[in-house]
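Trainee: this one's sequence-less:
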């Protein structure tokens, strides 16, 4: 099935229109006409080969919302016409211990990413959501229960939403817990919304004082300028959990100092350059932890989507045409977006 897409043919060239092929739906496949696709910072890193290993042509996009247009003979959970989502994974081995526990993101044989992952199909690697349609195994398709007028703003939940929801759930953010969210961007703004909805006391950390009012509107109970030593010191030893969404290299000691005994600082951003080494004594003398977290499994992603639908949570977005994608990448690098770009995939037909 030939369809229109936008992708890059090399790291140093703009994205451009291209035609790609999708397989015909097999027995367990769901074919989806993509309505909206969120723009993740990972897309930029991959397209420009900043992480290395990019396979070209690279068609990014793993925050996908659309409508089912066909299903395979063995598919029972989805029907033509339903609104569905696809996130960062389109397959995993399905037989390792992680997959057996519903933790496909930690598949011991490596999950199949929605784009840039090896596959038997042309061109030899997966192609993502900057396209008109996608065909996905039904195990990796998610039900969307939000109203249709919110679907564009639902798309970023498939990555930014689950990336923040999973650690908040794992470390039991909720009533009686003081939770910090570091960084008020595409991930951080979702972290604030979700931690607030879970019932935690939420403190937003930012280096941009002008984001204070925005953070309070998103659901933060307090906002701290992390460059202000007095503001930081006022919270020393008081946090149960801090979620750090900042992908740039920075000093982690400033945040581990704010943890209670047995508190955890969890990282979800991967910096281009390593963080300065943390002070181990600060961890040892408080039994504190620095941890990491990677998206969520399919069951937990569905749980997150249902939680967000129940609580009326979506991302704050700016809609763009696919022809604006390179401009959006440049603006994203400057943090010039509140807080997530979403592509109107109908513009692929232009």
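Mentor: Thanks, I have the structure now. What you see is a predicted model; the values in this text were computed from it and never measured.

Trainee: going forward, measure contacts between C-alpha atoms and count neighbours the same way
Mentor: Will do.

Trainee: let me see the ranges of the helices in the stretch 1-150 of the chain.
Mentor: 41-47, 97-100 (DSSP state H, counting those that start in this stretch).

Trainee: would you list these in CSV and tack on distance to residue 13 and mean neighbour count?
Mentor: CSV is the format used below for the helices of the stretch 1-150 of the chain (distance: least, C-alpha to C-alpha, whole Å; neighbours: other C-alpha atoms under 10 Å):
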stretch, distance to residue 13, mean neighbour count
helix 41-47, 9, 19
helix 97-100, 37, 16
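
Trainee: so which residues make contact with stretch 292-301?
Mentor: Contact with stretch 292-301 is made by 102-105, 139-140, 142, 158-159, 162-164, 166-167, 266-268, as judged by C-alpha atoms under 8 Å, 6 or more residues apart in numbering.

Trainee: buried stuff in it?
Mentor: 293-301 (16 or more other C-alpha atoms under 10 Å).

Trainee: okay, pairing it with this:
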């Protein structure tokens, strides 16, 4: 057992504070890593405040993790000490169900083991995440981080990156396709970058005129102010695919109206309360589809990292010390970050 320095929430009303945990001894296929950077996801805030009603306290958040291998178990074949690696939202799954067999561990039929706030299948212990100085994970759920990408900017790719990459790939974003991205936050800014790199015509939807210039810098061909009825009307029946990244409850109908026949809108934002039900005729009369998507499997996440390596894509980040995390959460709620906080874990080491 080795002592790990971390930050944890002890209950739904408590701020994150220093906490010590014991990482498990290395199993045969385990990789131990020194955590260098950890992204701050809105899910972290949902979990520490128990807004999804499934939190297991104490909660050590963090599932956008980049680190360096410091030790490996005796049966590890994929990694060696010194390798730059990453861990995303999962650290295990059943590995035998139909979804796992297809490389879709995120849809494991018995439920994947989350990087934090999950339950270890072997020991029964609650998992603790990347707001910590080191991590121990089975090699099958460890990813290789490209050496040509700046590691702090890679960290959010392990959640925000794959959450947007997977549906863009699944619904065929690419040359000749018109793709809408709703919202320009941590997820949305990655959606814009990735869809543009895939060759699609990219339109960003935002309620904030102040984001127009930045959206175009990130790769959007057009920007539509979604509160402007005329601008929305001009886009009616024109989209092949819309990726909706907004994590707040809102009316989906104005965006469904923009899909052409057989178009799809996929939801990846995870609101505390469900969206109002859309109008059925909006779907029926154009054979439109409303879908959802959850991160990606391990193989697809590696594909995403390799794609980002090829195209030089990382997240736009603001680097913070661990001691500023509670302040960062308050700023995140005000959308006062462009576009993802990343914790420099060196700030937590004694």
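Mentor: Received it, and whenever you're ready, just let me know what you need. Since this is a predicted model, take the numbers as computed values, not measurements.

Trainee: figure out which of the helices of the stretch 1-150 of the first structure is closest to residue 185 of the first structure.
Mentor: helix 41-47 (10.7 Å; C-alpha to C-alpha).

Trainee: contacts only, for the nearest residue to residue 137 of the first structure once chain neighbours are set aside.
Mentor: Using C-alpha to C-alpha, 6 or more residues apart in numbering and skipping residues adjacent in sequence, the residue nearest residue 137 of the first structure is residue 29, 4.4 Å away. With contact set as C-alpha under 8 Å, 6+ apart, residue 29 of the first structure has these partners: 71-72, 75, 135-138.

Trainee: out of those residues, flag the one nearest to residue 205 of the first structure.
Mentor: Nearest to residue 205 of the first structure among those, with distances taken as C-alpha to C-alpha, is residue 136, at 38.0 Å.

Trainee: which residue in the second structure lines up with that closest one?
Mentor: Aligned counterpart of residue 136 of the first structure in the second structure: residue 137 (TM-score structural alignment).

Trainee: shouldn't residue 189 of the first structure be in contact with residue 215?
Mentor: Yes. Using C-alpha atoms under 8 Å, residue 189 of the first structure is in contact with residue 215, at 7.5 Å.

Trainee: who's more crowded, these two?
Mentor: residue 189 (28 against 25; other C-alpha atoms under 10 Å).

Trainee: give the aligned equivalent of the more buried one in the second structure.
Mentor: By TM-score structural alignment, residue 189 of the first structure lines up with residue 189.

Trainee: SS state for its match?
Mentor: Following DSSP: H, G, I helix; E, B strand; the rest coil, residue 189 of the second structure is assigned to helix.

Trainee: contact partners for it?
Mentor: 183, 215, 218, 315, 339.

Trainee: with residue 23 of the first structure instead?
Mentor: 1, 121, 135.

Trainee: can you rerun that using 6 Å?
Mentor: Applying C-alpha atoms under 6 Å, 6 or more residues apart in numbering, we find residue 23 of the first structure in contact with no residue.

Trainee: repeat that for residue 276 of the second structure.
Mentor: By C-alpha under 6 Å, 6+ apart, residue 276 of the second structure has no neighbours at all.

Trainee: next one: residue 244 of the first structure
Mentor: 182, 266-267.

Trainee: do that again at 7 Å, thanks
Mentor: Taking C-alpha atoms under 7 Å, 6 or more residues apart in numbering, we find residue 244 of the first structure in contact with 181-183, 265-268.
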